[in-house]
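1. attaching a predicted model along with its sequence, questions to come.
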Amino acid sequence: MFDFAQWVVLSAGWPRRLAAALAGAVGALALAPVDVMPAMLVPMVAAVWLIDGAARRETGLGRVLGWRSCMAAAVVGWWWGFGYFLAGLWWLGAAFLVEPDRYLWALPFGVVAVPAGLALFPAFGFGVARLLWSSGPGRLFALTAGLGTSEWLRSWLFTGFPWNAYGMAFGGTLTLAQGASAFGLEGLTLLTILLCAAPATLADPVGSRLRRLAPTVLAAVAMLVLLGFGAHRLDRGPTRDVPNVRLRLMQPDTPEDGSFSYANKDKILAGYLALSNRATGPDPDGLKTVTHLIWPESPFPFILSRDPDALGTIAAAMPDSTVLVTGAARAERDAEINPGQPGRTHYFNAIQVVGPGGTVLDSYDKVHLVPFGEYLPFDALLRAVGLTNFVHVPGGFDAGTRRRLLDVPGLPPVAPQICYEAIFPGAVLPEGPEAGKAGVMLNVTNDGWFGTTAGPYQHLAQARLRAVEEGLPLIRAANTGVSAIVDPYGRITASLPLDTVGVLDGTLPQRIAPTLFARHWGTLQPALYLAAFGFALLSAIRRRG
């Protein structure tokens, strides 16, 4: 191990860059659907050795600040991050193959340019870590502070994209994921970096054997504590169900091709209704005992709320005791808001509640839109070069004004999340006192753009972690899967596999008491980052003192 560590530390040029990229790529094995958590040891241990090897001869002010060393660390950090994101997000390319005549030319952007751009964040993290670097175990906190900060920035900068945060290595394992009830995904990310990097000190060329061994032993103890906490939390048995609620999730596996068009609207709707009424037991009337029917994101090639025939067809097919909750595009003209001002028509990606008689009872508009999927950043410029958003809506979708609870008769107050809104920790509930009223989270999505790749599994894993963080059950209806009902501990109580046509029946678990994360994350978050920076700074000061 010592010889290999020294090779990594002393490597240069392309061998060094390739080693960094390969180490980062191995970390993707810790993510869904593979979920081999120990694989995250490889990139984190390698990160320590790579930053060790970033030391450069400094002169003048550089001797104090170490600018050249920081830049060398940032460069190798970019290669490390590029390997990680390329291996973890390669499946983005599948979306460009759905309509190859329109998007095939942009395939390199999805597969290579996106990971290359995201790699700038760990590059920044490596540079910050090197600024705080020391020669002993304290450098583990420098790495935690640097990479942790870069992940925090990735979660909100440029609208944010916290997909495949390092903490998902723990979050994908249900027992370890229970730590999210206290510290959330960001806390798990800090723990993942710190604990998985600890074995790097075993190869330190100086220091006593105890000093080299102690970080790994302490990391192992911390892991056992985290596992014990998770096992204790999961040992409480199943939660009680919300009374008088019988859910049915419809998973149509509708292809994203030319058949999904307005010309086929009647056929599509008839197929949904027939599937929704499928018998799953001795009673031939499948909807007879269903109180709430859930359809996935944007299943219609038309505006449901503006189509009385479609609403009438739905009403005629469903018992009066069944409420439909469905994804649907929603349209609103400027003239409807300000009479006398024709303006343009605004489109929203929405969840709508349809009651007896086909009446739309409530609606939620998606707040956090997907760049390039639902809208184009720098719209005029990118359209001028021939780029359009994937969803065929004139001008793209508009964002909703705020997160709000959805009122669904017979259900506790619903916290709605459309598509990747479910991947943002701490941002899945309304702000203020309304958040405490939520009794269930509802995530409707269409992962059909990504086929049977790793993408839909990663999406499910991240949505499931929101249930653990908030102590709320989750209903997840996905066009192509994986559709699931998740209890507030993250346990999947019922599910339909990916790329499967079917319906999923189940009960709704009750929420549990608000978690530590739900009650105090605003205080805990800065405390964890301050602790990481504090220990790193103390070690750096001791080194330079």
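-> Cool, got the structure.
2. please make it C-alpha for all contacts and neighbour counts, starting now.
-> Noted.
3. now residue 62: closest residue in space that isn't a chain neighbour?
-> Distances taken as Cα to Cα, 6 or more residues apart in numbering put residue 68 closest to residue 62, at 7.2 Å, once the chain neighbours are dropped.
4. what residues are up against the one you found?
-> Counting by Cα atoms under 8 Å, 6 or more residues apart in numbering, residue 68 touches 55-58, 62.
5. what do you get for residue 416?
-> For residue 416, the contact set (Cα under 8 Å, 6+ apart) comprises 351, 364, 404-406, 428, 441-443.
6. what's the closest of these to residue 452?
-> Nearest to residue 452 among those: residue 443, at 19.4 Å, using Cα to Cα.
7. pasting the second one now:
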Amino acid sequence: MERLAGRVMLLSGMPRVALAFIAGAVGAFALPPFGFFAALFVSFTLLVWLIDGSTGNPAGGVSSRLRSAFFIGWLFGFGYFVASLWWLGNALLVEADDFAWALPLAVLGVPAVLALFYGLAAALARILWSDGIGRIAALAAAFGVAEWLRGFVLTGFPWNAVGYGAMPTPLMMQSAVVIGIFGVSVLAVFVFSAPALLGTGKGKVAGLGLAALLLMAHFSYGAWRLHGADAALEAAAGERKTVRLVQPLIDQAQKLDNTNRAEIFEEHLRLSALPPEGEGKRPDIIVWPETSVPFILTENPDALARIADVLQDGQVLIAGAVRSENAGAGMAPRFYNSIYVIDSDGQIISAADKVHLVPFGEYVPYENLLKSMGVTDAIAMPGGFTAAPTRSLLTLPGGALFYPLVCYEAIFPNEISQDVERAAALLNVTNDGWFGATPGPHQHFQQARLRAVETGLFLIRGANTGISAVVDPFGRVVNGLSYNQKGVIDATIGGGISGNWAGETKQRNFWLLVLAMSVIAAISRVSFKTRKN
């Protein structure tokens, strides 16, 4: 290992650049649909050795070393995000005549920007770099901060945080209850980087021992929670409801073709009316995916009447739809990406609008400037969507509340407010048909699934092309439909697990982990400097 580490540290030029990129790309195998979490041991071990060799120009001093480390971190991040986010380009091919020109921006530009955060992490870690366990701790703290920053800087895009690679199964998801995804990312980087100590540096026993203890705690806590999961769910308060998820598998090109609207609507109704399998209970709630209603529902009373015809007494339909709102005399209407709750009389009894819109997909940031440069929305809705100022909970008959998350809103753990404590379940409606049969829908599902674990609530997830599923508060799939499968599934949901939410506690624990790792790094750095002098 020492010989290998030495060879990696001494690399220069293009071999060094290539290895940094490849090291990041290998880490993508830890993410869905692969879930091979051991790949991150290879990625971060190589990253540590590459940063070890980031000496920069000897005449350039500290700033040169930081720039060298930043470049290595950026290359690592660029490889990681290109390998795990290349599927973003698929959305542009749906309307290739208009948007194929932007393919390099999606496949390479977005990863290049996201890689800046990993470059920053490497540079921050280099400040406290030493020759032992301290540099592993420094890297863990810095990556934790970088992942946290990705949650809100430039509108936020915390997709594929490192911690997700450490949580491919429910057994490995339970740690998020205590420290959240960003806290898991801190500890994951420490554990995945620990093998680097076999090749270089002091503190092999302490570093590898601590990493082993953390890994054992990760698995043991998961096993302990899952052992009592069924009893906890049985004891949870809350009325049991049967939910039907409709996965219509409508091709995205068809959804954009106005001539198919009536057929699309009728297909949703047909699937909704299918009888339960075997002796199954009639569904109380039927869920359609994001923008499943192919027209402005409030302007089409006949459509509401058709919904009333299909729903049986007491049933409720929850459907993704576009909502329009008059902005005033002489002004264009506003459009919202919304969710409606419709009762068996065809009445809209509750609604919620999307709060966090997708940049360049649902709106154009810095619109006037960018549109003058020819950049337009990648959607058909004139003027794009308007973001809701606040999140509204959906109210069902009887007073039960659902916490709505439209599309990629489910990837933002820090945007789930304390109102979630009043909710009976999380509701995520999405349309991942834009991304085709790529890793994208699988990654999206895993991240939404973790919100169920973090909040202690059932997750009801309806997707046009998949993955649709009901997930329990422990991250286990109760019932679901795989990607690219048409049909319906019925599942029963109950009450949530009390005490899981405490979002502020997770944030506090995350920062305590960052502080603890920083202290270890600082002590090691001082000791390292003392030995050198």
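-> Yep, it's here. Since we're looking at a predicted model, the values are computed, not measured.
8. superposed, what's their TM-score?
-> In this superposition the chains share a TM-score of 0.95, using TM-score structural alignment, normalised by the length of structure 2; 526 aligned residues with a Cα RMSD of 1.8 Å.
9. and the contacts of residue 416 of structure 1, which is closest to residue 48 of structure 1?
-> Residue 48 of structure 1 has its nearest neighbour among the contacts of residue 416 of structure 1 in residue 428, at 34.1 Å by Cα to Cα.
10. spatially nearest residue to the closest one (excluding sequence neighbours)?
-> Among residues not flanking residue 428 of structure 1 along the chain, residue 422 sits closest, at 6.4 Å (Cα to Cα, 6+ apart).
11. equivalent analysis for residue 455 of structure 2, please.
-> With sequence-adjacent residues excluded and distances taken as Cα to Cα, 6+ apart, residue 455 of structure 2 is closest to residue 501, at 4.4 Å.
12. and residue 393 of structure 1, by the same measure?
-> residue 347 (7.5 Å).
13. got a list of what the aligned residue in structure 2 for the one you found touches?
-> Taking TM-score structural alignment, residue 347 of structure 1 has residue 335 as its aligned residue in structure 2. Listed by Cα under 8 Å, 6+ apart, the contact partners of residue 335 of structure 2 are 322-325, 381, 384-386.
14. what does residue 442 of structure 2 give?
-> 32-33, 467 are the contacts of residue 442 of structure 2 under Cα under 8 Å, 6+ apart.
15. which of the residues you listed map to contacts in structure 1?
-> Among these, the ones still in contact in structure 1 (both residues aligned by TM-score structural alignment, their matches' Cα atoms under 8 Å) are 32-33, 467.
16. from these, which is closest to residue 92 of structure 2?
-> Using Cα to Cα, residue 467 comes nearest to residue 92 of structure 2 of these, at 20.8 Å.
17. what is the burial count for the aligned partner of that closest one in structure 1?
-> The equivalent of residue 467 of structure 2 in structure 1 is residue 482 (alignment by TM-score structural alignment). When neighbours are defined as other Cα atoms under 10 Å, residue 482 of structure 1 has 22 of them.
18. can you check residue 158 of structure 2 too?
-> Number of residues near residue 158 of structure 2 (other Cα under 10 Å) recorded here: 21.
19. OK, contacts around the aligned residue in structure 1 for it?
-> Matched to structure 1 by TM-score structural alignment, residue 158 of structure 2 sits across from residue 162. Residues near residue 162 of structure 1 by Cα under 8 Å, 6+ apart: 151, 154-156, 423-424.
20. repeat the analysis, applying 7 Å as the threshold.
-> By Cα atoms under 7 Å, 6 or more residues apart in numbering, the residues touching residue 162 of structure 1 are 154-155, 423-424.
21. out of those residues, which are inside helices?
-> residue 154 (DSSP state H).
22. which of the contacts of residue 162 of structure 1 are buried? Put it as a PyMOL command.
-> Buried subset of the contacts of residue 162 of structure 1, written as a PyMOL selection, criterion 16 or more other Cα atoms under 10 Å:
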select buried, resi 154+155+423+424
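23. re the thing from before, quick one: secondary structure of the residue nearest to residue 393 of structure 1?
-> Of the three states, residue 347 of structure 1 takes strand under DSSP: H, G, I helix; E, B strand; the rest coil.
24. quick one: map the residue nearest to residue 62 of structure 1 onto structure 2.
-> When structure 2 is aligned by TM-score structural alignment, residue 68 of structure 1 is paired with residue 64.
25. and the nearest residue to residue 141 of structure 1 once chain neighbours are set aside, helix, strand or coil?
-> Counting by Cα to Cα, 6+ apart, residue 141 of structure 1 lies nearest to residue 536, which is 5.0 Å off, once chain neighbours are set aside. Judged by three-state DSSP, the three-state class of residue 536 of structure 1 is helix.
26. neighbours of residue 536 of structure 1, just the number please.
-> Residue 536 of structure 1 sits with 26 neighbouring residues when counted by other Cα under 10 Å.
27. surely it is in contact with residue 138?
-> Yes - counting by Cα atoms under 7 Å, residue 138 is a contact partner of residue 536 of structure 1 at 5.7 Å.
28. strands of the stretch 351-500 of structure 2, start to end?
-> Applying DSSP state E, counting those that start in this stretch to the stretch 351-500 of structure 2 gives strands spanning 394-395, 401-406, 425-430, 458-463, 468-471, 477-481, 487-493.
29. the residue nearest the centre of structure 2 and residue 78 of structure 2: what is the separation?
-> Centroid-nearest residue in structure 2, with Cα atoms, centre = their mean: residue 411, separated by 3.3 Å. Shown here: residue 411 of structure 2 relative to residue 78 of structure 2, a distance of 20 Å by Cα to Cα, to the nearest Å.
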